Structure formats: structure tokens, C-alpha cells
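Asks: below is the sequence, then the predicted model.
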Amino acid sequence: MNTGTWQAEPGDVEAIVNGKHHDPFSFLGLHEIQGVWVLRAFVPHAETLRAFTRDGTELGTLERRHSAGLFEGRVKVDGYQPIYYRAGNDGGEWEVQDPYTYGPVLGPMDDYYIGEGSHLRLFDKLGAHAIEFGGIEGTHFAVWAPNAQRVSVVGAFNDWDGRRNPMRKRRDTGIWEVFIPKLGPGTIYKYEIVGSDGSLLPLKADPYARQSEMRPRTASIVPDPAPFEWTDDAYMARRAEQDWRRSPMSVYEVHLGSWRKRPDGSFLSYDQLAEQLVPYAADMGYTHIELLPVSEHPFDPSWGYQPTGLFAPTARFGDPKGFARFVDAAHAAGIGIILDWVPAHFPTDEHGLSRFDGTALYEHADPRQGYHPDWNTAIYNFGRKEVAAYLLNSALYWLEVFHIDGLRVDAVASMLYLDYSRQSGQWVPNRFGSNENLEAVEFLKKVNAEAYRLNPGSFMVAEESTAWPGVSAPVDVGGLGFGFKWNMGFMNDSLRYMSREPVHRRYHHNDMTFSTVYAFSENFVLPISHDEVVHGKGSMLEKMPGDDWQKFANLRAYYGFMWGHPGKKLLFMGQEFAQREEWKDARALDWYLLDASMHEGVRRLVADLNAAYKELPSLYQRDCEPDGFEWIVGNDLGHSVFAWLRRAPDSDPVVVVSNMTPIPRENYTMPMPLAGRWQERINTDAGWYGGSNAGNQGAVMARAVDDRHMPAEASLFLPPLSTLILKFEGI
């Protein structure tokens, strides 16, 4: 400042109008200088500027110090307070609110917890929030960009001019914030960032945005602050008492963009999905719907696995409240919602997180740590507390704000191993010289522990394809803390077996039995997911050998085998009615196939398998415990027959028998755990399902025997390519 005067130095004026001032809050707004109250404002296009207090008292006309719109003047006020202006030019007058007469919204406790990396409510603090502040409605913006020289909020409201709303930097945390009065929900905005080297970066979307524009547009949107009125209190109370390890869990995996489409080929909305998808899943008997990522993402063919908005439900299907209505409708139908959540990597789109403030902020600077060769994406720096907090808050946000029942964490193996998909010399060992990503391990433990602590009845699922120990063991006993792990071994082995001609299956019998060697080492989900029906792998039906009849019979027998096997169940959409074509994300499923009896038969079977699974505790209560399973026939290679016992305390036992050849087996004698009548609860060869309708006329009688492995024995008719599920009914 000029010594002895309140007027601004020309250098400060030039810095403001050129968008290069190091601290605009120290210059703009209301300031007391040597006993004089001075008001400064930058209002491009204005030729005159009159100042007013909040109650409408006029303070006078400010002097135009620069033709670009910098105004300054002395005013008579009794202290700091909000100010607004009447700007004018030849085109008329308009009102301008002054953000620089408002103090910070974030407080010292926010700084403390942010600095510590332990803030669990960042989604309420960072991003854009329409609030009342200083008695005025407006929007508070906050973003982390510690290495930036300047960060501004830009949008149509300020002509996308980064000079007009530069933000205040909280130096201890690297958070930039500003409250802009009168700006409300629906405002489209981005951040204009000047990097540490003075270069102007591409405009950035808000990392904490709760709502985004519909692609290909990429701006963020100030969300409606009104809380959603949930109707699922009773559901959430029941969920809080649920032990999912000992509960039935049959999951319908869905890509919302291609489950069904409107007649014109456009997407169904969240509300339409609530009206159509939820009742369908309920009618099919599924307990959960798992959604491929709904976090905002720019590229449809990524299926959501390259997200740019980890707090925003994608605008493809509607707004955030529409998504909440979808979840609420699912809960009303007794169905849980699982989200695919992607903390393993992020895309390098220029509007996203990549080099957010001109430096490697969210990612590692070293490409051996920060670049993913498989997906051409960036890898989060899990060792940076602000990045770990960002991801942790994303997980907690979905669970809390949208009442999500579970998160399936994608590509966990790529997070755990520093050398994942890398050759020697392409990765950096940890401090012990080994390949474990210690920071990612600690991050996963933290996310899982907090998710379970803060959201009773929710659960976390890992897609983890290696033998990392204790993935689904609690953190306090040395595990990663997930509730469940996808059983990729079961999926790979069993599909490899089923793809073989039945005459060759006897030589690969252990492909179907090996999974039980490790079935209880983790809490497993048996996943037949979207990954198995894309990229030339063929649909589930087309994986099966033989003519059309045998393909359907094989598929039905396989589903029966899977539902009888220990572990929770997951099928991708279309598999439940034997979609013939591979999944294509750009087109809807072939629902017309249900007009054909064989396809409708598979759909009926899956619905009945779900019903039997939920009805018979022996099929689910000990899914994750060895005392719920025992082989009866595990080594009949010559006939390709498998039989096993499922049991649970205080429940009737269940016997599952699979014949994986097209040869019917008459009078097939096998041990049974109890003498008496065993109801044929499921026969995958039933005519109702499109089979040959061979079987045991609804029941099997087991007779008592002595000196055998089991106390009873039965002679069964095993239909060709079939699975039987037999429930004990009594003597």
C-alpha cells in the first residue's frame, strides 16, 4: 500500500485484473486501513458501481480505478459485513454480490482433521454446498490444490472468467474456499487453476462434486441441499442386525445402461429402473442388485470403471435424488443395493484428477507407481493422507448418504501388489524390498474398518484374484477387513470344466472339486460376472458344448451345481435366461428370448433356485464354514457325478447331486446322511425348466444301512446333464 494512504498500489490493481494476485481476499472486499474503511471490487463490464449494505443502505459510488472493472472507494461502516453492488453500463444495471466481504466457512477443527488425514465428513466440507452463511443464501466451494498459485470458481454466472471469483487459500491444508452469495442449486461450475509454474491448466471438475453434467459435458453442478426423505427405516433397522455370512445372498449384477432401453434406444431413468428392474429382481428372488459403477464417468465403453466423479451418481439416468429413489424402492422390495466402487485407478481425462494442480497430486509422480499399464490410467497415491481421505470419504458417502448396502471393490489385486502387471525394473519395491503395496494395504484396512463401524449391516466385497491371505478376515486379526471375496478360482475352474465335451470331463474331475479345498479359507461369493461374457468369451449358453438341447441342459445343471455349492451367488444380467449373444454395453438384453420355452425355462430355474436357497437354511447358513459341507461322492470320475451334503444347525439337511454327462444314470446308489424321504426340491431336468422331465417322481427314499460311511443309502435316477437338490423331509 502507499504509505499514509488507503489507495491501492497499481501493482495490486494489475494483479487482480490479470488474475495473478497472490491473495485476493487481502485486497478485495471490505478493509480497515489506517482508520479508514475501504471497499474494493472487481466487476468486469461495469462502468459504475454503487455499494449497499445487506439492509439496503447505500454506501456510495466507488471510483473506477481500472478500465477492466476494478473499483475502489472509502465507505462509512461500523465493521466488517456483507456488501452488494449495483453495477451499471450503457446496457442498464445489475446486482452483484461481493464474496470478499464474507469470512471463511471452514474452521480450525476442519484444518486439524484434514491435516491429520482423519476427517470423515469431507463430503460435507469440500465440494459445492448451497448453504446460508452470514444470513445470506449462497454456495460454499472448497477444493484441495496445495501447489496451485490461484484457484477460481468459474461458470456462466461469471462468464467463465477466472479473475472474478478467485478463492481463499487455507495455507495449513492446501484447501481453497470461497462463499459466493446468491448462487444456488443447479449452478454449473468448474475450477480454473493456475499451477505452481504459473501455467493455466485445463478447467477441472470438482473432485467432491455430488452432481455432474451429462457427458460429453464435464462440468460439476451445485446439488439440491434438501435432504432426501427416506422410507426405509424398518429395512435399515433389520439390516443392522443382519449377519450376511449366515444369510442368503443371491446377487443380480446389472449394467444400468443396457439392462433395458426405451423404444428409442435411450437410457431408462433411475425412476424407470425403480419401476422395472426392482420388481423383476424381486420376482426372481434375488436378495441384492449389484450395479456396475454408477460414479460419474466420461466414456460409456468403460462401463464406469474409469470414473471421474467418485461422489456423483452418473447423470445418464437422472439426478442424485432419482438415484436415491431407486435405492429406496429396492429397500421397499426387500432388496439390497451393492455398488461397484473403483479406488484402484482413475482416468487421465484433462478435466479430472490427473495432475490436478499442475503436479502429481492424487497420483504418484513416478510412472512405475502412478501409471497403470493395463488400463492406461493413473494410480492413486495411497500413502498420501489427503488422497486416502478422499477415497475413504467416497466410500462412506455412498454408504451413508445413499443407504448403499455394500461396496464391491474393483481390482483389489492391482492395489495390493506393486509389481501387478509389470516386468522386472518397471516397479518400485516397498521399504522392505518386497512387492506388497503397504500404503494400499493400510488404506483398505481403514476403509473396511470405518465402513463397518459407521454403517451397521453394510458389507464390503473384494474382487481379488490372488491368494493374498485374510482378505475377508477382520482387521483386528491381521486381515484386510472385507466381508467377502469373489471366488475367481471357482469361476475359472468350473467354467473350464463345463466348456469341455462331457466325454472328456472325467479327465478334469478335479476342476469341479478343487474349489472345496479352499472354500472356507475366505468368505466367498461365487461370481459369474460381466467379465465372463465379453471380449470374445461367449455367452454362458455358448460356453456350453453340444447341440442346443445339451447347451441348455449343461447350463441348467451348472446353475444347480453353483447354487448347491458353498458360497454366496452372483449372476450377471441376461445369464438368468441364457442370453445367446455376448453382452454389448451399447444395446439392451434380448428380452424377446423369453418367448422361447427353453430360455423361459432357464429363467424359471434361476427363480426357483433363489427360492430354494432362501427357503433352506442348510444351503446358506454355513456358506462360509466347513461344518456346513461334506462330500458324499467326490471321486466318481468315470460317471462325472458329484454329490455332497449341505447342513446347518436345527435345519433339515440338503443333498446335492450333479450328473455332468448326457447319459441318464438309473439306480445310482450313493450314501445318504439320514434314512427317510428326501424331497426332490430342484431337478434341473424338469419339463418346467425345458428339460426331459426325467427324475425320481418328486422324492427319493433312503434306507438305513450298517457299517457304511453314512447311516443310509439311496438309489436315484440321475437325469442327463442335471443337478438334483434333495431336502430331507423325515422318516
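Replies: Received the coordinates, thanks. The structure presented is a predicted model; accordingly, all values stated were derived computationally and were not measured.

Asks: when you work out contacts or count neighbours from here on, use the C-alpha atoms and nothing else.
Replies: Noted.

Asks: centroid residue for this protein?
Replies: For the chain, the residue sitting closest to the mean C-alpha position, by C-alpha atoms, centre = their mean, is residue 341 at 2.8 Å.

Asks: name the residues that touch the helix or strand harbouring residue 37?
Replies: For residue 37, the host element (DSSP states H and E) is strand 36-42. Here strand 36-42 makes contact (C-alpha atoms under 8 Å, 6 or more residues apart in numbering) with 6, 16-17, 27-32, 62, 69-77, 98, 164.

Asks: who's in contact with the residue nearest to the centre of the chain?
Replies: Residue 341 neighbours (C-alpha under 8 Å, 6+ apart): 293, 295, 395, 407-410.

Asks: tally of neighbours for residue 482?
Replies: Around residue 482 sit 28 other residues, with neighbours defined as other C-alpha atoms under 10 Å.

Asks: number of nearby residues for residue 132?
Replies: 14.

Asks: should've said residue 375
Replies: 13.

Asks: where does it fall, secondary structure wise?
Replies: Using DSSP H and E, residue 375 falls outside every helix and strand.

Asks: returning to that earlier point: skip ahead from the strand holding residue 37 and say which helix or strand is next.
Replies: Where DSSP H and E defines the elements, the next helix or strand beyond strand 36-42 is strand 48-53.

Asks: by contact count, what packs against that next one?
Replies: strand 58-61, strand 63-66, strand 83-89 (3 or more C-alpha pairs under 8 Å, 6 or more residues apart in numbering; DSSP states H and E).

Asks: below is structure B, check it against A:
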Amino acid sequence: MTKLSAEAYAIIEGRHSDPFHYLGLHIEGDQNVVRAFLPEASNVEAVGEHGETAPLARIHDSGLFAGALPNGSKRYQLRARYGDNVVDLDDPYRFPPVLTDFDLYLLGEGTHQRLYDKLGAHPMTLDGVEGVAFVVLAPNARRVSVVGDFNFWNARRHPMRVRGVGYWELFIPHARVGDHYKFDIVGPQGQHLALKSDPMAFAAEVRPSTASIVLDETRIPHPRPAPSGINALGSPMSIYEVHLGSWRRKSHNEWLTYRELAEQLPRYARDLGFTHIEFLPVNEHPFDGSWGYQPTGLYAPTSRFGTPEDFSALVDACHREGLGVMLDWVPGHFPDDPHGLGHFDGTALYEHANPLQGRHLDWGTLIYNYGRTEVVNFLVSNALFWLERYAIDGLRVDAVASMLYLDYSRPAGGWIPNKHGGRENLEAIDFLRRFNTEVFARFPEATTAAEESTAWPQVSRPVEFGGLGFGYKWNMGWMHDTLNYISKEPIHRKFHHGDILFGLHYAFSENFILPLSHDEVVHGKRSILGRMPGDDWQRFANLRAYYSFMFGHPGKKLMFMGCEFAQEREWSHDRSLDWHLLDQKNHAGIQSLIRDLNRLYQALPALHELDCDPSGFEWIVTDDANGNVFAWIRKGNDARARCLVVVNFSPNVYYNYHVRVPFAGKWREVLNSDSAHYGGSNVGNVGEVHTLDGLVPELNLTIPPLAAIFLVPEN
């Protein structure tokens, strides 16, 4: 055998960083020379474009072959013998680049809005040959190989070439949809990393397996669109928040599939009058107990419940029922599982290297480096991907406060100030503004919502006016204050009267969603019903009054699954909701109330048109702390679109309770949470009440105990 070059040994030993420089077709003198690395092959021939053949000499026992193409041919195949089998192969190292120069320009600039069309694994036909193009970012790697079902998971067979600022690519002929794959990476110090899943994978194995799966996601049927205007500020918006793995389960505690959920969940949510379904994160994640909030595959719907095509069918079923679909989206942190993004190319590529910036103490997860162009491009493209490929109608961004503050949940001295010495994460702020700007520019009918637990200003105000640009913000203060109030015994509520009033001081400073979310029914907080004081009758009456108060209050609504029928136990991700409770009258009554509240909320413009506008609200009774009574008027755009809401958080019945109203005449009682239909005592106003004679119109009301009543003027 001839004496080999250092390049040849780099190929043999699987450490060559530019295999195209050595393998494939090269002009040497007056000959076209082909070199191929085919371990286990006993002999190899080059087959020219007209079928002529020429043997390639084995120049190393490891499987390195070289020889001249016949008759100056420039296109060729390889014919290799493996034992008794002879196989014709297309050489990956004869194909042109996958990424164009324009792609590389946009990638380097960080403005490639369709990253998902280029990075990852894409079935394609290149130079007349079908195969799969693989592209991955690993700028600090010495060598990257793609390994999978198509090459016996042998990293020496398919080393990739690096282009631009660290994008490794390779087209593998005859790789196909369904193949499992990962990336084998050698870090900058020569360290061999654990096999990495594809950050851009569109599908993945069911945990605990972690391989990525080749998918032609462009062939996934596109869901039909949701109704137009479903996310508008003036539209009713009542969101049913769902964890897909525990909403309902089959026998033996098995998950429902996406297809089975599509048959049941949208119809159920629509029957109860919800306008949207929000899924806890559906991105691929290794740990069930993270509920999806520690994702490793941001571009892949979790394989727990089926395929990406199945997930698309679930979205389509929601849209068919007239429901919008929102996803919980987690750009705030990611887990440090060895197959994931952490230390991806042997360096802190996606995260900050310094743990004072790059690791969350509360969750043990890693924090994205929002100052890195490639990372921001990766995240923004991911947001656009879900809206485009799966017709998602909105993204709720998790843990925004943890992104905005460098000292979030950190002790003194345990964080790094920004360049001005402050605690604000300037790069994260820029990222959130860019994210919202690009989402609304590309998908003006979509929306975004921030889970932001501090008083950060203008979260849901336009970027051009200094805001973060979100469509909505979760009102965490309202949730905290009102749950604190309702958990008190009625006799003590007069000392907490301000918990109800305070929220209206800032209710219109943002476009708010009122959330009763999954976080409020776990970790010892008890279920919402579990927080209600008193005997069994009072607990359910309190809950009915509280839910009615929520639907009468300004702001869009969100309710976690199970709350709609008064789940007694805390939520657990590894079991079904307690659907058997609906056999009991009190629980069925709560469900009926939610159905009627949702329908009333949608039917009355006064309850939704000005949800986020101070002109849509007017206090009527604020000073009856001893009686635990509140009353207000909700207003719509039309002068006669008015609704009086009266809530009594005491167990007393109040007769002859005078409440002023804007119009004289008959007012209809359109909902009473004390109705026997919901499990109440049936105290009320027999359907209608007339204003008293006088200069100022007043109603003489009977106010039921631990209940709310809604009245509208008769047109």
C-alpha cells in the first residue's frame, strides 16, 4: 500500500474537519481521481456516467479506496462489494453544497426567518438523486459527523463539511424519511461528546430514547385556519388550558393519542363555551415531570402522543370546532441533558458560559445566551415555525420575568450586572421585542401572551412605543390577590376588601388575561375548590361566586383543566382528571355554570368588547366591606350595551339592596350563580327587576348568598 498523507489518516481516524478536501472527485494532474472511505467493503469500483467501470485500489485496510475515473468522466457512482452482496452507491462527497451563499449571509447576520427550511434534516433531490440533507450549527467543533440508520451509526462514514460561521452540512444519498439519526461531535479540545440530538429535528423518538427522526414536514397536512379575529382585543377570549398527557386517560393509565384527543377534546371545550385551547408545552422533552417546560426538541411535537401529522390533526380538529389554539412556549431555559443543547459543540453555544448568567438556580436548567445572533435566530424562527407549519394561533411565553431580570431568584453577588450596572437583561429585552415584532408582522391574526409576574411596564404595548410588544399579559397580581381573598372565611373578608379593589387600579395598564392556571393547583397549593372555606355547601357556593366574579371582571379568561368541574385533588401529570366527580350534583353544577358563564361572556358585548379598555368599566359598589358586596357596570361599544354585575362574598342574603344603574326601566337577571341548576339555593330576583322611581335610576335587589348576579337592561 502507498504511503498515506496526514489527511488520509484524519479520514480513517474520524477527525477530518473538511472531508470534501480529500474524499470525492479531485483533479490531479490530467486525471479525475476519486477517493472513498467505505469500511467493511472488500473492493470498490467507480462507475462512470456512461456505465464504464474502473477499479479503485484499497490504499488502507480500514476501507480507504482511490483511483482514476474512466475516460475523464465527472459524474460517477460507487459499486462496492460487501461479502456476497454488490451495492451501487452514490458518493455523498460528489454533491454540491446544500446551503447557498445567500443562506450563509442571512445565517451570519442572524436574519434567516425560515431557519427551519435549511437547518435540520430535509429530504430532497440533489443533482437528480433522492436523499436527505443534514445541516447543524457547531462553530467550535473540530469535526461533526451525522450518524444513523443509514450508516450503522458509524461516525467515520459521514463526516460533514463546515461552511460560513460554523454550519456543518452533508447530503446523504438514499437516506430517507423515518431514519433515526444524531450528530457525533468532536469538541475544540479534541474531546468526544455524547451523541447530540438535532436541535432542529421535526420528530424524535419516544423517551427515554433520544434519537431524532427524519421527517418531511412540508408534507404534513396543514390545519384549516381558526375563525378570523379570534384573538382581537374586542373579541371574547376564554382559554381552556390543557396538559395533553393527563386531561383524560385510557384504561391501564395509558395516554390518549393526538388522534383520540382530536375526537374528544375540541368538542368538549366547545360545548363548554371556551374560545381557545392552550396546550402546556408540546415540544419534545425527556422528563414527564417537567410537564414539557424543559424541552430538548423545540421543533418537534412530543412523540408521546403520536406523530407530527397526528398533532396537526389535533390542531385541525380544534379549528374545525371554531377554537383558537395557543401553545406554551419556553424560550427562557432548557435542560442540561447530555443529548440536548447544553455544551452542544464542546462549548457554551446556546447558553452562557458563566453559571451566574447561564444557569437557573430554581430549576437547574440552562439559560439561552440572548446576546448571540445564532441563538436569537434559532428561537425566533422556532416561534414562526409553529405558527406557519401547524397554524398555531398564539404563543404564551413562559417565565418572562426570569428572562427580563439578571438577578431573578439569585442571591446578592450571585449575578452579573448589565453594561450599565443594572439588573435588566438588555439582550433578552431585545430578543422579546424582535420575537413579537416578527410574529405580528408575519402573522397579524396571531397573538402572544407573557407570563410576567412583576410590574415590568408596557409588556403588552407596541415595541415602537417602548413596550415589549406582547398581545396580552397574564395578570398574576389579580390571581394572587383574589385567591387570597376567597380563601378567607367570609367573616374575615372585610379585612381583605382591598384584595378585590386593588386589581382595578391597574386593570387597564396592560391587555390582561386573568389566569387560573396549572401552577395554582399543584405543589401543596390545593385545587381551586380546595381553597374554599366552610362546609361543603359553602365551598361550592364560594367557588361559583368566585368564577362568576372572574367572568364579570375586565380581562380575558384562562382556566386550567379540571377547574371547570371543581377537581377536588391537586392536579397530577401522571393520572387522569377525576371525571367521575361529574356524577355528583355539586360538581356537575360547577360545570354547568362554566358553560353558561362562557356563553354569557360571548353573547354580551358589554362583557368582552372593552375587556382591555377603562371606558368599559365603572364601579358601583366598593365600600360595603362589612357586607362583602361588590357591584360594577361592564360596558360595550354600543350605548345600551351594559351589564350590571353584583357579587356577594358573604353567606348572608341581602334583601332590598339598592344599586344605581345607568338606565331606568326593566333589567333582566341573565345569570344567577345561586340557581338550583348549579347547586345553589335559588335565591334571586325571579328573572327581572324594575328601577325605582327617583332622579337616579336604582334597582332594589335581592342578592343571594355567596353568589353573583348579572343583569342587563331590557332593550
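Replies: Now that the structure is in, tell me what you want to look at. What you see is a predicted model; the values in this text were computed from it and never measured.

Asks: overall similarity of the pair, as a TM-score.
Replies: Superposed pair, TM-score by TM-score structural alignment, normalised by the length of the second structure: 0.98. Supporting alignment: 714 aligned residues with a C-alpha RMSD of 1.4 Å.

Asks: using TSV, lay out the helices and strands packed on strand 48-53 of the first structure together with mean neighbour count.
Replies: Formatted as TSV, these follow (neighbours: other C-alpha atoms under 10 Å):
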stretch	mean neighbour count
strand 58-61	17
strand 63-66	18
strand 83-89	19
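
Asks: out of those strands, nearest to residue 49 of the first structure?
Replies: Residue 49 of the first structure lies closest to strand 83-89 among those, at 4.6 Å (C-alpha to C-alpha).

Asks: list the contacts of that closest one.
Replies: 43, 45-54, 93-98, 101.

Asks: swap in 10 Å and give it another go.
Replies: 29-30, 39, 41, 43-62, 93-102, 181 (C-alpha atoms under 10 Å, 6 or more residues apart in numbering).

Asks: could I get the full set of strands for the stretch 351-500 of the second structure?
Replies: With DSSP state E, counting those that start in this stretch as the criterion, the stretch 351-500 of the second structure has strands at 394-397, 447-450, 472-474.

Asks: reformat these as TSV; add mean neighbour count and distance to residue 582 of the second structure.
Replies: As requested, the strands of the stretch 351-500 of the second structure are exported to TSV (neighbours: other C-alpha atoms under 10 Å; distance: least, C-alpha to C-alpha, whole Å):
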stretch	mean neighbour count	distance to residue 582 of the second structure
strand 394-397	24	30
strand 447-450	25	32
strand 472-474	26	29
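
Asks: quick one: closest of these to residue 245 of the second structure.
Replies: Counting by C-alpha to C-alpha, residue 245 of the second structure lies closest to strand 394-397 out of these; the figure is 18.9 Å.

Asks: the closest one corresponds to what range in the first structure?
Replies: Counting by TM-score structural alignment, strand 394-397 of the second structure pairs with residues 406-409 of the first structure.

Asks: and that stretch, how far out from the chain middle?
Replies: Distance, stretch centre to chain centre, for stretch 406-409 of the first structure: 6 Å (C-alpha atoms, centre = their mean, to the nearest Å).

Asks: who's in contact with it?
Replies: 288, 290-293, 336-344, 395-396, 398-399, 444, 448, 451-452, 455, 457-464, 482-486.

Asks: on that earlier part again, show me which of the contacts of strand 36-42 of the first structure are buried.
Replies: Buried members of these, scored by 16 or more other C-alpha atoms under 10 Å, are 6, 16-17, 27-31, 62, 69-75, 98, 164.

Asks: looking for the alignment partner of the residue nearest to the centre of the first structure in the second structure.
Replies: Aligned partner of residue 341 of the first structure by TM-score structural alignment: residue 329.

Asks: name the SS class of residue 592 of the second structure, please.
Replies: helix (DSSP: H, G, I helix; E, B strand; the rest coil).

Asks: ok, now the one 5 residues further on?
Replies: In the three-state summary, residue 597 of the second structure is assigned as helix, counting by three-state DSSP.

Asks: residue 546 is in contact with that one, correct?
Replies: No. Counting by C-alpha atoms under 10 Å, residue 597 of the second structure sits too far from residue 546 to count as a contact (11.8 Å).

Asks: between those two, which contacts overlap?
Replies: Joint contacts of residue 597 of the second structure and residue 546 (C-alpha under 10 Å, 6+ apart) are 552, 673.

Asks: and for residue 604 of the first structure, the neighbour number?
Replies: Neighbours of residue 604 of the first structure under the rule other C-alpha under 10 Å: 18.

Asks: aligned partner of it in the second structure?
Replies: Aligned partner of residue 604 of the first structure by TM-score structural alignment: residue 592.

Asks: find the nearest non-adjacent residue to that match, please.
Replies: Nearest residue to residue 592 of the second structure in three dimensions, chain neighbours excluded: residue 678, at 6.4 Å (C-alpha to C-alpha, 6 or more residues apart in numbering).

Asks: ok, now residue 676 of the second structure?
Replies: Closest to residue 676 of the second structure by C-alpha to C-alpha, 6+ apart is residue 682, at 5.1 Å.

Asks: over to residue 321 of the first structure?
Replies: Looking at residue 321 of the first structure with C-alpha to C-alpha, 6+ apart, the closest residue is residue 228, at 6.7 Å.

Asks: for residue 518 of the second structure, same thing?
Replies: Closest residue to residue 518 of the second structure apart from its sequence neighbours, by C-alpha to C-alpha, 6+ apart: residue 560 at 5.6 Å.

Asks: touching, the one you found and residue 274? I think so.
Replies: No. Using C-alpha under 10 Å, residue 560 of the second structure is not in contact with residue 274; the gap is 11.5 Å.

Asks: overlap in contacts, the two.
Replies: Common neighbours of residue 560 of the second structure and residue 274 (C-alpha under 10 Å, 6+ apart) are 239-240.

Asks: trace residue 277 of the first structure over to the second structure, please.
Replies: Aligned counterpart of residue 277 of the first structure in the second structure: residue 265 (TM-score structural alignment).

Asks: so who does that match touch?
Replies: Applying C-alpha under 10 Å, 6+ apart, the residues near residue 265 of the second structure are 242, 244, 247-248, 258, 271, 277, 314, 317-318.

Asks: gap between residue 442 of the second structure and residue 428 of the second structure?
Replies: Going from residue 442 of the second structure to residue 428 of the second structure by C-alpha to C-alpha, to the nearest Å gives 21 Å.

Asks: how about residue 140 of the second structure?
Replies: Using C-alpha to C-alpha, residue 140 of the second structure is found at 24 Å from residue 428 of the second structure.

Asks: which one of the two has more residues nearby?
Replies: The residue with more neighbours, out of residue 140 of the second structure and residue 428, is residue 428; 23 against 19, by other C-alpha under 10 Å.
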